[in-house]
Each structure stands twice: as C-alpha cells, then as structure tokens.
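Chemist: sharing a model prediction with you, sequence too.
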Amino acid sequence: MSTTFLLIRHAAHDRVGSTLCGRMPGVTLGEEGRRQSAALAARLEREGIAALHTSPMERARETAAPVAARLGIEARVNEGVMEIDFGAWTGRSFASLDGDPDWARWNEERATARTPGGESMAEAQSRALAELERLRARHAGETVAVVTHGDVIKAVLAHHLGLRLNGIHRFEIAPASISAVAAWDGGGKVMGMNETVPA
C-alpha cells in the first residue's frame, strides 16, 4: 500500500534569487508569499491530507500555517525535512559567491561536493528520504503534505527518478509549488512535479 507525499516548496520571500538563506533565521514570507500560501491552502483542501509536516524554518512554517488552518489539522515541525545546512555560505548573496571555486564545484558536482562547514547534498538527501520512509510507515494508504525547501525536494525527486544528484539542474522547483511522490515499501515513483497555483 503506497503513501502519497505532496512535497511543497515554501512560498516566496523577499530574498529569493538574491541570497543563499539556508538556515538563516528571520527569513519570512513577503506579500507575494502570503498570497501564494493562501492559494496553496485552497488548492490542497481537496486532497484528503491526513498529516501536515513542515521544516522548522520560519518561511516554511508560515507557508504551512494557512494550510493547517484551512484543513483543520496540526502542522508538525519536522527536523528531517529541514533546509540544507550551507555552513559558511549561509546568508551570503549569490553575487558574492560568483567566482568562488568551491561554489562552482557545489553547483557542478552535487553528488560529491560539500558546503563549507555544512552538509553535502547526499547527506541532505539521505536525511529527507529517511524521514519520508518513517512517515510512509506511519501513514500507509494516506496522503501526507510536507512543506520544505527547493533543494530538499529536488533531492527526493532525483532519488525516485533515478537521477544522480548532479542532474538536479535539469528541472525546476518553484516557490509554493507542489510535487507528488507515491512511495511504498522498497520503491516509489514521481506522480507530478512543480505544480504552481495562481495566487
């Protein structure tokens, strides 16, 4: 019996595209992000969601809050779907990282590169997949929504698509998008990717 996971990237904040926020505190949704979260809540109402989990980061919790209110369920904070730990890069602008050979290596060799003082992509993938497996065992035959982060979702999708982590640049995961995975004991498949809801 499979479990359906709706993997939701947090909605937009004002630093999207300019700053590598990572686990930086105080990153909250902007006006657009709040509109996106409300639209997500309306869209997800028809999915029969049994459980809602969210990354501890403020932007994820703020995205999950209107969904929880609309569905009448608790948004459970879950460290297993936390953003990647970008170590010394946390809070830096993308412009300041341009030209850094370690940053270039991270983007070209995700399967083997490591952030300075933080996680590798492979470690983040293993962490997220282990947490989804735990949730799968608890929610057999049900639908679970998980509000998390773009690279975490890409890592999960890459696993189920049979892609090496170096291939994550081949697809996009937009803010406030929904991707769906059906998972069962020993396997799974991608049911949908990067669905965006008009805000």
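Modeler: Yep, that arrived.
Chemist: CA atoms for contacts and neighbours, from now on please.
Modeler: Will do.
Chemist: quick check: closest non-adjacent residue to Gly17.
Modeler: Using Cα to Cα, 6 or more residues apart in numbering and skipping residues adjacent in sequence, the residue nearest Gly17 is Phe94, 7.7 Å away.
Chemist: and here's the other structure:
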Amino acid sequence: MPTLLLVRHGRSTANTAGVLAGWTPDVHLDDTGRAQAAGLAERLAGIPLVQAVSSPLERCAETLAPLLAARPELGPAASDERLGECHYGDWTGRPLAELATEPLWRTVQDHAAAAAFPGGESLRELSHRTVTAVREWNEKIAVEHGSDAVWVACSHGDVIKAVVADALGLHLDHFQRISVEPCSVTAIRYTPHRPFVLRVGDTGSLASLAPRPSPATATAEGDAVVGGDTGAH
C-alpha cells in the first residue's frame, strides 16, 4: 500500500505570535516558514510523488507552493477540509499563554479523548475525520498508482499527531507525546494488515523514503521483519 508523507505547514505568523490560529483566515507563513517551505521542495527532490493533498488553509497552501512549482506534473494540490485544522471554537485567536490557565487545558494535555472545545469540535471528532480522510485517500491512490506510490499531504500539528496515534495504535489520550515541528515530515506506510510509522516530525534528509526494490528476504506485504528491517523500505 502507498506511503503517506504528512507535512506540517511551515512556521506561521500565528506561531510566532503565540496565538491559536485554528481556522482564522489570512494566517500566512512568516519569513522562516517560507524558507522552510523552499527547503521542503529540496528535501523531497529525490522522491517520486503521485499526489499532493492539502488543508484548505493558506499556511498549508503556501508550504506546498515551492514543491508544486518544482513538480508541475503534480498539478495543483487537492484540497480536503477533513485535513484542516481542529475547529477550536471559542479558543480560536486567543493567546496560548492565556489558554494555559483554562481548566480545559489540562484535559487537552492529559485526557485528550475527553476534550471538546467550546463552540468547536472534540479531539475525538478531529481524529475520526482526519484518519478517515487519510485512509480514503490512501485507498484511492493505491488503486490509481499502485502499492509503491508515495503521496504528500500538508496539514496541521494536532491533525498529524492524531493520525500518528492511530497508526501506532496509541490511545488518543497519549497523542500529546508525539511532537511535530513546523515543516517536519511524518512518513507512514500503510499495508493491508498494519501501518508502519517510518518517520515522525523529521526535519532532515528524506532520501531513504524513496521506493526501492524489495530485498530477497522480503516477507508478505504488511508483515514486520523479525529481528529488524534492513532499511530497504
């Protein structure tokens, strides 16, 4: 089954201001974020990509822009609202330092599965919509491009952490243990039996994620290599 490269958008003006942006319009990348986006295109240069998908928010579109400019064969990224940021409701636009004093903050930190944002959505709802989106796209890409295809999706921190938690079989209450920095890449290879989490929050070289021929000792698709992988995947 295909490999998904989940990219968190580059650093935004809201990140540097310490504000919870959520779905606030016109939140853009700052200078550092634009440099990160340009670097992403270089980091992915050796990896064949068959599809780009994006959250509809500006900071994600701006993060993918240099990559799409370098890969005209990809065309424009498909926009999917299900990969959009969490709907934080009444928390949207407020300073994080202020939100940290709210009683709900501790629930979000320690019992995410019980957290629901006033006027917004719960983290359980976030997890359901994002994991559903990823798995549906993965199946579509497998049918159209084959099981060795690699595709990229640009989204947001809590979205990516929820998808990783699902792939790891980790209870949502523990998703805050996962860290994804701006413009980091998280790689998940889905198989008929289980996902394999290849990278989490990687900001370095991605060359080893390019598809390679299967080694002579390859097991059935979806089986883990007993004793450890050779690095061929």
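Modeler: Yes, it's here. This one's a predicted model, so the numbers in the text were calculated from it and none came from an experiment.
Chemist: now the TM-score, please.
Modeler: Here the TM-score for the pair of chains, by TM-score structural alignment, normalised by the length of the first structure, is 0.94; 197 aligned residues with a Cα RMSD of 1.4 Å.
Chemist: hang on, the earlier thing: and the residue nearest to Gly17 of the first structure, what pairs with it in the second structure?
Modeler: Aligned counterpart of Phe94 of the first structure in the second structure: Leu96 (TM-score structural alignment).
Chemist: I'd guessed that match sits against Gly22; true?
Modeler: No - contact criterion Cα atoms under 8 Å: Leu96 of the second structure and Gly22 do not qualify, at 11.8 Å.
Chemist: neighbour count: these two, which is higher?
Modeler: Applying other Cα atoms under 10 Å to Leu96 of the second structure and Gly22 shows that Gly22 carries more neighbours, namely 20 against 17.
Chemist: helix/strand/coil for the more buried one?
Modeler: Three-state call for Gly22 of the second structure (DSSP: H, G, I helix; E, B strand; the rest coil): coil.
Chemist: same question, Val190 of the first structure
Modeler: Looking at Val190 of the first structure with three-state DSSP, the answer is strand.
Chemist: can you pull the contacts of it?
Modeler: Counting by Cα atoms under 8 Å, 6 or more residues apart in numbering, Val190 of the first structure touches 157, 160-161, 179-182.
Chemist: pull out the buried positions in the helix ranked longest in the second structure.
Modeler: Selection of the longest helix in the second structure by residue count, based on DSSP state H, yields helix 123-145. Within helix 123-145 of the second structure, the residues scored as buried using 16 or more other Cα atoms under 10 Å are 123-124, 126-127, 129-131, 133-134, 137-139, 141-142.
Chemist: got it, and stretch 30-38 of the first structure?
Modeler: Within stretch 30-38 of the first structure, the residues scored as buried using 16+ other Cα under 10 Å are 33-38.
Chemist: do stretch 55-73 of the second structure as well
Modeler: Neighbour-count burial for stretch 55-73 of the second structure flags 55-68 (criterion: 16+ other Cα under 10 Å).
Chemist: thinking again about what came up before, of the contacts of Val190 of the first structure, which is the most crowded?
Modeler: Counting by other Cα under 10 Å, top hit in the contacts of Val190 of the first structure: Leu157 with 25 neighbours.
Chemist: what is the longest helix of the second structure packed up against?
Modeler: helix 157-168 (3 or more Cα pairs under 8 Å, 6 or more residues apart in numbering; DSSP states H and E).
Chemist: work out the gap between the helix it packs on and the centre of the chain.
Modeler: Chain-centre distance of helix 157-168 of the second structure: 7 Å, with Cα atoms, centre = their mean, to the nearest Å.
Chemist: okay, the helix or strand following that helix sits on what stretch of the first structure?
Modeler: For helix 157-168 of the second structure, the succeeding helix or strand toward the C-terminus, using DSSP states H and E, is strand 185-190. The alignment of strand 185-190 of the second structure onto the first structure (TM-score structural alignment) spans residues 178-183.
Chemist: just give me the mean distance for that stretch relative to the second structure.
Modeler: Comparison of stretch 178-183 of the first structure with the second structure after fitting gives an average deviation of 0.5 Å (mean Cα distance after the TM-score superposition for the first structure).
Chemist: coming back round to it: just tell me the aligned range of the next helix or strand after the longest helix of the second structure in the first structure.
Modeler: Following helix 123-145 of the second structure in sequence order, the next helix or strand is strand 150-155 (DSSP H and E). Aligned by TM-score structural alignment, strand 150-155 of the second structure corresponds to residues 143-148 of the first structure.
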